[in-house]
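Engineer: have a look; sequence and predicted model below, questions after that.
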Amino acid sequence: MAYLSRAKKDNVVYAELFFDPQCHKQRGVSFETMADGILAAVDDAYHELDIKCKLIPCFLRHLSEASAMDMWSEIFKYFQQHPEERDKIIGIGLDSDEQDNPPSKFHGVFWKIRHASKSVVGDLHIVTHAGEEGPSNFISQALDVLRSERKDHGVQCLSDDKLVQRLREKRIPLTVCPLSNVKLGVFDTLKQHNLKRMLDLGLKERQHSLRRSSLLWWIHYAELSRSN
């Protein structure tokens, strides 16, 4: 609710929130408890702030695919037991450290997600963090192996002209988070960021708001706009 209240101040009317259920499962918190709590805040924000929000639980790529499979079983069970919440969880994502953790590592679990019964899970979208710290071929893997519909980050695509052409022609969206890229050392400063070049090349981009409480930093679109 605190994040959505802050987003409202920047005139956000719709948000898609990532969260990492495996972090909390390690502390003994069930997916049902997590989802119920977050969705209660989402409902409060809709009624009190007139802001709409959907959820995208993500797998942590530094953990094993077996761990992701186990998490997916809990998510699927939640869909079975709470069909009324199905339209509020709109996708499954993949995030965390790209180093030595290619998208192909999670081929099996995303195959299972893609083939899950639509009568239970609805039309779940697949989105992946790729091509921030990892190489451009991680973006291609996410497209071809996981069948990801949207790339979060994707700034490394400019090292591969054929990939840029594919992203442009297929209108595959990229959600770019410049402050994350600077904090992780992908770029030294915001002025060095390649966002403008990506836009000039006709890529379909959205600037993205990201908060990482463990690193105690965040950025909002309005703040990024004021920095330029």
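Structural biologist: Sure, I can see it.

Engineer: could you use CA atoms for every contact and neighbour count after this?
Structural biologist: Noted.

Engineer: show me what the one helix or strand H24 maps to is packed against.
Structural biologist: For H24, the host element (DSSP states H and E) is helix 21-25. Helices and strands touching helix 21-25, as assessed by 3 or more CA pairs under 8 Å, 6 or more residues apart in numbering; DSSP states H and E, comprise helix 31-49, strand 52-60, helix 65-81.

Engineer: next one for the comparison:
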Amino acid sequence: MANALSQPLTPWSADHRHQLDRDARSIFILLPRSAVALANVVGSFHPDSGIDLSEAFRDGRGVLAKGRLELDEGVEVSYELTLCDAASDNAFKLELTIFDPAVDGDAGELHRGVVTLDSPITISLFGDGWTIALIEEPITEDEYGQRQGSVCPVCTSDQIEGGRIEVDGGGAWQPIACNHCGSTWDDDFKLTGYSRLSISREDAAND
């Protein structure tokens, strides 16, 4: 594990990685995969282990995600997700802080608490209950293609099922569902040519 921190870390932008579902009062904060890898490594160490973790927090790498959300028209909050030393059990954790950007200083803090990738939390923001979940950023379309569509792009589980293929013009698509995380998406197909052509001798003779 210690060697993982000695390797170059893939850089990421922590800004504006989220999805908002106002109807369901849900916020999904997307974490770059390289940031999740760092969090997993750092989280496996005890702060008193004597291992130098300065590389993990260099150049602001302790900030995994941050941004601003418009909960409703005219109602905004800012959030920041960081790696921290949780004093309660002396272990490294992910800490989510939510601010009111219209209020300066500590008075603008609306929520501060430890969160995990596996367990969504529900908090009150301006009188409404909001569910907040941390999600590892889906793999790219190129990565999905390289894996030949064999895994869920969200959780990378291979427990996926496909529906009926629909064809339209030079393309086709197939609805896919993940039985592990519940995500759904479409596999897209494109006509690239033909193969195994067999010319009828009768038609060729008539020509």
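Structural biologist: Yep, that arrived. All values reported here derive from a predicted model rather than from experimental measurement.

Engineer: tell me how the two chains score on TM-score.
Structural biologist: The TM-score (TM-score structural alignment, normalised by the length of the second structure) is 0.27; 94 aligned residues with a CA RMSD of 5.4 Å.

Engineer: deepest-packed of the helices and strands packed on helix 21-25 of the first structure, please.
Structural biologist: Comparing those by mean neighbour count (mean count of other CA atoms under 10 Å), strand 52-60 ranks first with a mean of 21.

Engineer: helices along the first structure, start to end?
Structural biologist: Counting by DSSP state H, the first structure has helices at residues 2-9, 21-25, 31-49, 65-81, 107-114, 118-121, 136-144, 161-169, 178-183, 195-200, 221-227.

Engineer: buried set for the first one?
Structural biologist: It stands for helix 2-9 of the first structure. L4, A7, K8 (16 or more other CA atoms under 10 Å).

Engineer: please apply the same query to the second one.
Structural biologist: Neighbour-count burial for helix 21-25 of the first structure flags P21, Q22 (criterion: 16+ other CA under 10 Å).

Engineer: any idea how far A37 of the second structure is from D72 of the second structure?
Structural biologist: Remark: distance between D72 of the second structure and A37 of the second structure (CA to CA, to the nearest Å) = 33 Å.

Engineer: and those two? Which one has more around it.
Structural biologist: A37 (16 against 8; other CA atoms under 10 Å).

Engineer: mind checking which helix or strand the more buried one is in?
Structural biologist: Element membership of A37 of the second structure, judged by DSSP H and E, is helix 33-43.

Engineer: with E143 of the second structure instead?
Structural biologist: helix 141-146.

Engineer: equivalent analysis for Q174 of the second structure, please.
Structural biologist: Assigned by DSSP H and E, Q174 of the second structure falls in strand 171-178.

Engineer: residues contacting the helix or strand that comes right after that strand, please?
Structural biologist: Scanning forward in sequence from strand 171-178 of the second structure by DSSP H and E, the next helix or strand is strand 184-190. Applying CA atoms under 8 Å, 6 or more residues apart in numbering, the external contacts of strand 184-190 of the second structure come out as G149, G170, G171, A172, W173, Q174, P175, I176, A177, C178.
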